Structures are given as C-alpha cells and as structure tokens.
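Undergrad: need the 3D shape of this:
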Amino acid sequence: MQVIRLPVLSDNYIFLLWDEIRNIAAVVDPAVAQPVLNKLHELKAELVAIFNTHHHSDHVGGNRELIQEFPSLTVYAGAEDKGRIPGQKVFLYEGDRVTFGSSIGEVLFVPGHTRAHIAYYFPEVTAGYGGELFCGDTLFAGGCGRLFEGTPAQMVDSLSKIRSLPDNTRVWCAHEYTLKNLQFALSVDGDNEVLKNRYTQVRNSRNIGEATVPSVLGIEKSTNPFLRWDIPALQLAAKSSDRTQTFARLRGMKDQF
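TA: Predicted coordinates for the structure are as follows:
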C-alpha cells in the first residue's frame, strides 16, 4: 500500500491509498473530488473505497462526485456519524477492521473533535515505519483538533489510544497546521530542546513549501503538548496536576493563541 498525499483547499490533505499490484485505490477524507480523479486517471486505477474519519465538509465534500464516477465503491465511516456522511455504506465501531487490497486497518473510536470521529490504523511495516495512522482532525503534527462536539475527557482518552501505538507509526493528519502548532507548543514548553529543534526544521521546511505531514508518533510524544499532559513543565503551564484539566487548560490556551 502506497500513500499519496494530495494538498487541497488552503491547508487540507487528502490521502490516496494505492495498491499498485491490483491497481486499485482508496481515499481518506476527500475534501474535493477533482484532485483525486486527476491522480486516479494518472495511475489508471479504480477507486474502491472512501475512508471518512468524520462528517465535516472539508473531509467529505468530494464523496458524492467520487461516487458518481465509481458507483460500486464503498464508503466507510463511524457508526455514530450515520446520516452525516454522504453515501455511507459501512458503519464502523471501535475494534472493527477494514480491508484494502492485502492491507488490514484497525478502527479506533476517537471522539473529541466531533462526537463520532474515528481513525484508521494500518499496522503493517512499510518503508521502515511501524504502521500508518489516518487520524483526521484528532491529532495534528504538533497539536490536536478543537473540541467542537466532544469533551476534554473524551479527547484525552482518544489521544491516549493514539499515544499507545508504536513510536515509529506515521501520522497522516489532515491539515498543514504544524508551524503554528509548534509556536504555541514553545509558549508552554519552551525549555524542550527537542521541540526547539523541531520548530527550526519545520520553519525551514515551510519556508520552501515542503509539507510537514506525515509526522512520526515518537516525535509527537516528545514535542506535542497535547500528548504530554503528564509532563511537569506542561502541568506547571496549566497550573494543574490532573491530566484532563491539564489538557483542557492547554486546549483553551491554544484556542486563544
């Protein structure tokens, strides 16, 4: 399974999964259809699945047009998003599995950003990495999603599931927010040398137009404040030793940053 990153809109990423042997493709969170159709035409591949993480329009906006072009494809999304995902055929729960070609993905229920958000984790080792995580707007490189429908406690539980995955998991998050996220991270964790070095690398990458996605989970565990609620420096910044309150206060600070 190859992952092809397609930048769209102002800061979204669509991820096209391609099985070169079978020449089939699946797409994660197609915000718009045309870039996906262009890449499929280039690859001469058939689209067989849409994997949606949640219902927001910048993640499902291309569903209907893609279904028109490939009527037999299957749309997967969380069971609790029923009625909110165009064309949804499969309603997924925590622990379910999805198949694409010879690859099998595990479904994680990760509410917080929305009440029905899910993520897809493909644990197979590819290119030296320990798995591929498609996490929508739950975890970002250097940050996490806003809480629109969920609670801080739900988001901490969701991020804890992600934090338990192998450090060499690639994190395919859906937006290019990394530079701003790390600027906030430095404001609450400014003595973190790993974070300072990462910020410099990301700033240099963005200055020349390079993407910062995918990230790697081990890097997130070392630098992302929203995976570090149990670190004393972050608890000090949040003025709390409680993990949920620490997270909630950090998220509130980020909302105002």
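Undergrad: when you work out contacts or count neighbours from here on, use the C-alpha atoms and nothing else.
TA: Will do.
Undergrad: okay, buried residues for the top helix by length along the chain please.
TA: Longest helix in the chain, counting residues (DSSP state H): helix 193-207. By 16 or more other CA atoms under 10 Å, the buried positions in helix 193-207 come out as 195-196, 198-199, 202-203.
Undergrad: residue boundaries of the helices in the stretch 1-150 of the chain?
TA: For the stretch 1-150 of the chain, the helices defined by DSSP state H, counting those that start in this stretch cover 34-43, 57-60, 63-69.
Undergrad: out of these, which comes closest to Lys239?
TA: Taking CA to CA, helix 57-60 is the member of these nearest to Lys239, at 35.1 Å.
Undergrad: give me the contacts around that closest one.
TA: By CA atoms under 8 Å, 6 or more residues apart in numbering, the residues outside helix 57-60 that reach it are 12, 29-32, 52-54, 85-86.
Undergrad: one more sequence to fold, the one below, so I can look at both together:
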Amino acid sequence: MQVYRLPALSDNYIFVLHAPAQGIAAVVDPAEAQPVLKFLAQLGAELVAIFNTHHHGDHVGGNAELLRKFPTLTVYGGEGDRGRIPGQQKFLQGGDRVPFGDQEAEVLFVPGHTRAHIAYYFPPTNPEDAGELFCGDTLFAGGCGRLFEGTPTQMVQSLSKLRALPDNTRVWCAHEYTLKNLQFALSVESANLDLQTRLAEVEAMRQRSEATVPSNLGLEKRTNPFLRWDVPRIQQAVKMAEQVETFARLRQLKEQF
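TA: Modelled structure (predicted):
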C-alpha cells in the first residue's frame, strides 16, 4: 500500500491510499474533493473507500462530490457519528477491521476531540516495515486536538491507545500544526534535548515550505508533551501530580499559548 499526502484548505492534509496491483484507492478525511479527483486521475485508480475519522467539515467536506463521481464507493466512519458524516454507510466501533486492497486496518475508538472520533491503524505486512496510523485530529505532530466534545480523561485514554503502538509507526495527522506545537512543547520541557533538535529541524523544514507529516510515533513519545503526561519534569512544570490533571493543564496552557 502506498500513501500520498495532499494539501488542502489552509493547513489540512488529505491522505490517498493506493493499491497498485488492484488499481484502487481510498481516501482518508477528504476535506475537499478536487485535489483528490485530480490526483486519482494521475494515478489512474478507482476510488473504492472514504475513511473518515470524525464529522468535522474540514474532514468530510469532499464526501458528497466524491460519491457523485464514484457512486459505488463505501464511506466509513464511527458509529457515534451516525447522521453527521455525509454518505456514511459503515458505522465502526473500536476493534472493527476494515479492508483495503490486500491489507486490513484496525479501528481504534479515540474520543476526546469529538465524542465519536476513530483512528485507522494498518499494521505492517513485514516485521521490518512501519505501520500506518491515520489519527485525524486526536494526535498531532508535537501536539493533540482540542477537546470539543470529550473530556481530559477520555483523551488520555485515547492517546494511551495510540502511544501503545510500535515506535516505528508513521503518524499521518490531518493538519500542519507542528511548528507551533513544538514551540509550546519547549515552553514546558525546555531541557528536552530531543525536542530542541526536533524544533530546529522543523523550523528549517517550514522555511523551505516542507511538510512535517508524517511523523514517527517513537519521536512523538520523546518530544510531544501530550504523550508525556506521566513524565515527572512535565508534571513539575505545570504544577500537577496526577496524570489526567497534568494533561488537562497542558491542554489549557496550549490554548493560551
């Protein structure tokens, strides 16, 4: 399976999955249809699935037009998003599996950003390869999503599921927020050498207008404060001792940053 990243709107990413042997493609969170249609024409692939992570308009905005162009495709989303995702036909729960080409994704229920948010994890077909995680707005490179419909407890539980995946997992998050996320991260963990190095690299990448997605889960575990709520020096920095309270305070500080 090949994964392609398409920029959309002001800072969104749409992901196109391609199974060349079968001549088919799937799209994750199509914010708009036209970039997808143009790219599919270049690939010469038939769109067979839309994998939505949640119902927000900048993730489902292209659904209706893509369905008009490919009326036999299947639209997947979370069970709790019933009635909120245009064209949704499959209503998924955590632990479900969804097929694409000769692979299957595991569905992870990760509420917090929204009440029905899900993620799709494609495990590697070979042990030496990386898995692919499509996490919508739950986990970002260097950050995490706002809590619009969920609680800090839910988000910590959801991020814990993602943190438990293998370190070499590629993290395909849906927005280019990395630079500001890392600037905030350094404000709460200034002594983190991995974080200092990463911020410098991302600053250089963004100066060259390069995308910072996908990220790597092992790197996130070392540098993303929203996966490090149990690290003593972060707890000390935000003056909290309990893990959920630490996360909640981090989220509050980020929104004020």
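Undergrad: and the contacts of helix 57-60 of the first structure, which is closest to Asn168 of the first structure?
TA: Ranked by distance to Asn168 of the first structure (CA to CA), those are led by Thr53 at 21.7 Å.
Undergrad: which one is that closest one nearest to, not counting chain neighbours?
TA: Leaving aside its chain neighbours, Thr53 of the first structure sits nearest to Ile118 (5.0 Å; criterion: CA to CA, 6 or more residues apart in numbering).
Undergrad: return the residues in contact with that neighbour.
TA: 53-54, 77-78, 107-111, 135-136.
Undergrad: change it to 7 Å
TA: Counting by CA atoms under 7 Å, 6 or more residues apart in numbering, Ile118 of the first structure makes contact with 53-54, 78, 107-110.
Undergrad: circling back to that earlier point, need the helices of the stretch 1-150 of the first structure in a markdown table with distance to Gly142 of the first structure, can you?
TA: As requested, these are exported to a markdown table (distance: least, CA to CA, whole Å):
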| stretch | distance to Gly142 of the first structure |
| --- | --- |
| helix 34-43 | 27 |
| helix 57-60 | 20 |
| helix 63-69 | 29 |
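Undergrad: mean neighbour count and distance to Gly209 of the first structure added to those, as a markdown table?
TA: Listed next are the helices of the stretch 1-150 of the first structure as a markdown table, based on neighbours: other CA atoms under 10 Å; distance: least, CA to CA, whole Å:
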| stretch | mean neighbour count | distance to Gly209 of the first structure |
| --- | --- | --- |
| helix 34-43 | 15 | 19 |
| helix 57-60 | 20 | 22 |
| helix 63-69 | 17 | 28 |
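Undergrad: burial count for Gly61 of the second structure?
TA: Other residues lying near Gly61 of the second structure total 18 when counted by other CA atoms under 10 Å.
Undergrad: please disregard the earlier target; I meant Pro86 of the second structure.
TA: Residues near Pro86 of the second structure, counting by other CA under 10 Å, number 19.
Undergrad: and Asp189 of the first structure, which of the helices of the stretch 1-150 of the first structure is closest to it?
TA: helix 57-60 (31.0 Å).
Undergrad: with the second structure overlaid, how far apart is that closest one on average?
TA: Helix 57-60 of the first structure, aligned to the second structure and superposed, deviates on average by 0.1 Å (mean CA distance after the TM-score superposition for the first structure).
Undergrad: one step back: which two from the contacts of helix 57-60 of the first structure end up farthest apart in space?
TA: Asn12 and Pro86, at 18.9 Å, using CA to CA across the contacts of helix 57-60 of the first structure.
Undergrad: which residues touch Asp11 of the second structure?
TA: Taking CA under 7 Å, 6+ apart, one finds 175-176 in contact with Asp11 of the second structure.
Undergrad: so Thr212 of the first structure is in which element?
TA: Under DSSP states H and E, no helix or strand contains Thr212 of the first structure.
Undergrad: measure Glu176 of the first structure to Val202 of the first structure for me?
TA: According to CA to CA, to the nearest Å, Glu176 of the first structure and Val202 of the first structure sit 11 Å apart.
Undergrad: I'm done for today, thanks for sticking with me.
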